[in-house]
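# Here is a sequence with its predicted model. Questions after.
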Amino acid sequence: MSTCKATHHKKEVIFYAAVTISTLVIGTVYECFSHQVYSPFMYLLFLIPLLLGLVPNLLAQKLHKHFLSSENAKAAYKMGVLTLIFGSFLKGVFDIYGTHSVYPSFYLPVGLLLLLVALCFEIHQRKGRAK
């Protein structure tokens, strides 16, 4: 693996590690001030970047592969993960405060759509390289 690719792998791992730690801290601090009202959307928030970002990138790095090689796929995937994080955070806030809104229901389909778009970009990129 070239030095540039190794550096790029490290940047991805550092990004998802930072997001995982940030969401863990934010969720924990928010739960501390929630007056004993808890929401799984808030205290499990850190699992989204951990399972969708950090673990796949660490596995790919360990296997000397790329999780995503297309820049468009990487961007769409990051946006999908961040959309799911923000949606979960917003749902957690509404749960803790005991209110309801239609807006959190939009985040899951949009986030999943972005992850699907990333997959399509990656498949298109790999087909282009195979030709």
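Thanks, I have it. Fair warning: this is a prediction, and the values are worked out from it, not measured in the lab. Numbering: from 1, shown residues only.
# contacts, neighbours, all on C-alpha from now
OK.
# Could you report the distance from the closest residue to residue 34 other than its chain neighbours to residue 106?
Leaving aside its sequence neighbours, residue 34 sits nearest to residue 96 (Cα to Cα, 6 or more residues apart in numbering; 6.6 Å). Counting by Cα to Cα, to the nearest Å, the separation of residue 96 from residue 106 is 19 Å.
# If you count surrounding residues, which of the two has more?
Applying other Cα atoms under 10 Å to residue 96 and residue 106 shows that residue 96 carries more neighbours, namely 20 against 12.
# That one: what's it in contact with?
34, 37-39 (Cα atoms under 8 Å, 6 or more residues apart in numbering).
# Determine the three-state secondary structure at the spatially most central residue of the chain.
Taking Cα atoms, centre = their mean, the centroid of the chain lies closest to residue 81, which sits 2.8 Å from it. Recorded secondary structure, residue 81: helix (DSSP: H, G, I helix; E, B strand; the rest coil).
# One more to weigh against that first structure:
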Amino acid sequence: MDVDPLRRRLAASGAWLFALGMVTGLWAAAVLTERVTVGLPRLALAAHLNALLGGMWLVLVGATIDMLHYGEIGRRRLAWVVIVPAWANWLVTLVASVLGVTGLEYSHDTANNAVAALLHSLVVLPSLVGAFAWAWGLARR
């Protein structure tokens, strides 16, 4: 069976992120049962869920990529604008849990501000663009 390479890339990226999310679930269990101490234990659980949901998002985009009204370049751009934030959301949240910062607002804490900047630039803005571009591409066929 001949599968579109972009579709395969999205599905594979989603599957790997989902698998890492499962492993992160083991980490979250260790943190939440206090076998391992981190700054913000609930963010370890959030990282686990971010990876699972992000992985599923990538697989769904891959499954619908041929339904979009975009050309090849537009589809490639959409793929990257969803791959980057899905992976970044998992990684930045995992690091934030270890650092003990949320990154939800800017403060006097340098680590918190770094996490906030990463979340805004690599997760929030690209996710919004990707979600609306995906919905727009599906609605306009």
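Cool, the structure landed. Model, not experiment: these values are computed from the prediction.
# that older thread, aligned partner of the residue nearest to the centre of structure 1 in structure 2?
Residue correspondence to structure 2 (TM-score structural alignment): residue 81 of structure 1 is matched to residue 86.
# That match reaches residue 54, doesn't it?
Yes - in terms of Cα atoms under 8 Å, residue 86 of structure 2 counts as a neighbour of residue 54; the distance is 4.8 Å.
# residue boundaries of the helices in structure 2?
Using DSSP state H, the helices assigned to structure 2 run over residues 5-32, 41-64, 72-99, 110-118, 125-139.
# relative orientation of the fourth one and helix 72-99 in degrees?
What it means is helix 110-118 of structure 2. Interaxial angle of helix 110-118 of structure 2 relative to helix 72-99 (axes from the mean of the first three to the mean of the last three Cα atoms, to 10 degrees): 160 degrees.
# tell me what helix 110-118 of structure 2 is packed against?
Here helix 110-118 of structure 2 touches helix 72-99, going by 3 or more Cα pairs under 8 Å, 6 or more residues apart in numbering; DSSP states H and E.
# Quick one: work out the angle between the helix it packs on and helix 41-64.
170 degrees.
# which parts of helix 72-99 of structure 2 are buried?
75, 78-79, 81-83, 85-97 (16 or more other Cα atoms under 10 Å).
# Which residue in structure 2 aligns with residue 51 of structure 1?
Checking TM-score structural alignment: residue 51 of structure 1 goes with residue 53.
# In contact with residue 3 of structure 2, which residues?
With Cα under 8 Å, 6+ apart, residue 3 of structure 2 has no contacts at all.
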